[in-house]
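[1] Turn this into a model:
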Amino acid sequence: MTTNLELAREVGAHVVLRSITLRNAHIDSNLNPLHVPSDVAMTQGYRSSFSQHEEDGRKQLIVLTDFKFSAKVGAGDNSDAEGVEQSDEDLVALEATFQLIYSLPLELTVDEECYKHFAEINGPYNAWPYWRELVQSVTGRVGLAGITIPVFRPPKIEIQKQEKKIAKEKKTKATK
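    Coordinates of the predicted model:
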């Protein structure tokens, strides 16, 4: 069985990271910094997409990684502190998109699935320090000091590649 990390490595062994840029960012804050709740629940997520281009005699892989962060009044905060409304509304919501440009050898030919897994793993992995810094500085500026996003650990997922599946089906038919 093949993993997503192995498929991503098919591309990762050949890339050179050329740039990481912040494409857009948006923040909404409903936090009263003079009345920060004692219990704040935080969530975050990300997703990546990719496209390929050829420019200046190089193959380029463009990865866009979208991040989301939100902080709400936590379920354990039963205080009715002045200025803190008990609601499902975000205290802070932050969204950002980073663009990563990688160059590849023109002669490299790998399965499209490898590019997909590379984008899903390496896009967030390479942009993660920039995302962590953005969350920490923005949340501090709106009154939620000390927010540190944990280290990124890409999940290892087993993948059944299509050609292995077809070969297995042929072998099963031949033995019947």
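[2] all contacts plus neighbour counts: C-alpha atoms, from now on.
    Noted.
[3] Where do the helices of the chain begin and end?
    4-12, 112-142, 162-175 (DSSP state H).
[4] Can you check which of the ones you listed gets nearest to Ala71?
    The closest of the helices of the chain to Ala71 is helix 112-142. By Cα to Cα, the value is 9.3 Å.
[5] same for that closest one, what does it pack against?
    In terms of contacts (3 or more Cα pairs under 8 Å, 6 or more residues apart in numbering; DSSP states H and E), helix 112-142 is packed against helix 4-12, strand 40-55, strand 58-73, strand 92-104.
[6] let's see it at 7 Å
    If you count contacts as 3 or more Cα pairs under 7 Å, 6 or more residues apart in numbering; DSSP states H and E, helix 112-142 packs onto helix 4-12, strand 40-55, strand 58-73.
[7] Second chain to compare with the first, below:
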Amino acid sequence: MAKRKITKTMSRTVPELDMAIEVSNAMDIRDITMIENRCKRFAVSNEKNSYEIFAVTEYEQQKDSNDLLVLVRFKFMAHNSKNENLALLEAVYLVFYASKAEKPFTDKHYTCFAEYCSVFHVWPYWREFVQRSIASLAMPPLTLPVYKFGSKLPKEQGLIQEKQIESKGISKK
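    Here you go, the predicted model:
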């Protein structure tokens, strides 16, 4: 279905990763649950196709325990060479983290943790969902690449209201 070339992910800063790792050292995953999904096939194409994946995260820190809830929203869009939509897959995962921290981290720490660590934690579930859904939609087989820690997926306007859309990320073209 797609070419096997992966473009380099958006650049990252060491302080962001350091903040994510600092929070990660204080958290234990308690649960990962898919709470919503959607699959839609528009057409099938026999030519070389491409796809894009977007991710948006939201978090809520529990005041009484410092535990953390993170929502990870994924969107997969497959296109043909004319940039016509072939398929759309979306899924939302809720991740519950139990905190060992004595005091809460800053909002920036939690944002970095959600964007780097939570996406990394949920990726295997998303990857399996995409593979299974593509097969169920009777489309050519597809296996997403392994997600590399420290990568950051772009955000997409349809997932969150933002003025600027980051344009780099895991993309197969």
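[8] residues of stretch 77-93 of the second structure that come out buried?
    Using 16 or more other Cα atoms under 10 Å as the test for burial, stretch 77-93 of the second structure gives 77-80, 85-93.
[9] can you check stretch 129-138 of the first structure too?
    Under the neighbour-count criterion of 16+ other Cα under 10 Å, stretch 129-138 of the first structure has Trp131, Arg132, Leu134, Val135, Gln136, Ser137, Val138 buried.
[10] what's the answer for stretch 145-153 of the first structure, then?
    By neighbour count on 16+ other Cα under 10 Å, the buried set for stretch 145-153 of the first structure is Ile149.
[11] Quick one: residues in contact with that stretch.
    Outside stretch 145-153 of the first structure, the residues that touch it by Cα atoms under 7 Å, 6 or more residues apart in numbering are Tyr125, Trp128, Arg132, Gln136, Thr139, Gly140.
[12] Out of these, flag the one nearest to Asp39 of the first structure.
    Thr139 (15.2 Å).
[13] sorry, back to before: can the buried residues of stretch 129-138 of the first structure go into TSV with extra columns for distance to Gln52 of the first structure?
    Shown next, in TSV, are those (distance: Cα to Cα, whole Å):
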residue	distance to Gln52 of the first structure
Trp131	24
Arg132	27
Leu134	27
Val135	29
Gln136	32
Ser137	33
Val138	32
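[14] just to revisit the earlier point, for Asp28 of the first structure, which of the helices of the first structure is the nearest?
    Between those, helix 112-142 lies closest to Asp28 of the first structure; by Cα to Cα that is 9.6 Å.
[15] In the second structure, what range does that closest one match?
    Mapping helix 112-142 of the first structure onto the second structure (TM-score structural alignment) gives residues 107-137.
[16] Can you give the distance from the matching stretch to the centre of its chain?
    4 Å (Cα atoms, centre = their mean, to the nearest Å).
[17] rewinding a little: I'd like the contacts of stretch 145-153 of the first structure as a markdown table, with distance to Thr65 of the first structure appended.
    Below are the contacts of stretch 145-153 of the first structure laid out as a markdown table (distance: Cα to Cα, whole Å):
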| residue | distance to Thr65 of the first structure |
| --- | --- |
| Tyr125 | 10 |
| Trp128 | 10 |
| Arg132 | 14 |
| Gln136 | 18 |
| Thr139 | 20 |
| Gly140 | 23 |
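[18] Could you check what's spatially nearest to the equivalent of Glu60 of the second structure over in the first structure, not counting adjacent residues?
    Taking TM-score structural alignment, the alignment pairs Glu60 of the second structure with Ser51 from the first structure. The spatially closest residue to Ser51 of the first structure, leaving aside those adjacent along the chain, is Ile62, at 5.3 Å (Cα to Cα, 6 or more residues apart in numbering).
[19] How about Gly12 of the first structure?
    Of all residues not flanking Gly12 of the first structure in the chain, Phe118 sits nearest, at 6.8 Å (Cα to Cα, 6+ apart).
[20] My read is that that neighbour contacts Ala8, right?
    Yes. Phe118 of the first structure lies in contact with Ala8 (Cα atoms under 7 Å); the separation is 4.0 Å.
[21] if you count what's nearby, which of those two comes out ahead?
    Between Phe118 of the first structure and Ala8, counted using other Cα atoms under 10 Å, the more crowded position is Phe118 (25 against 20).
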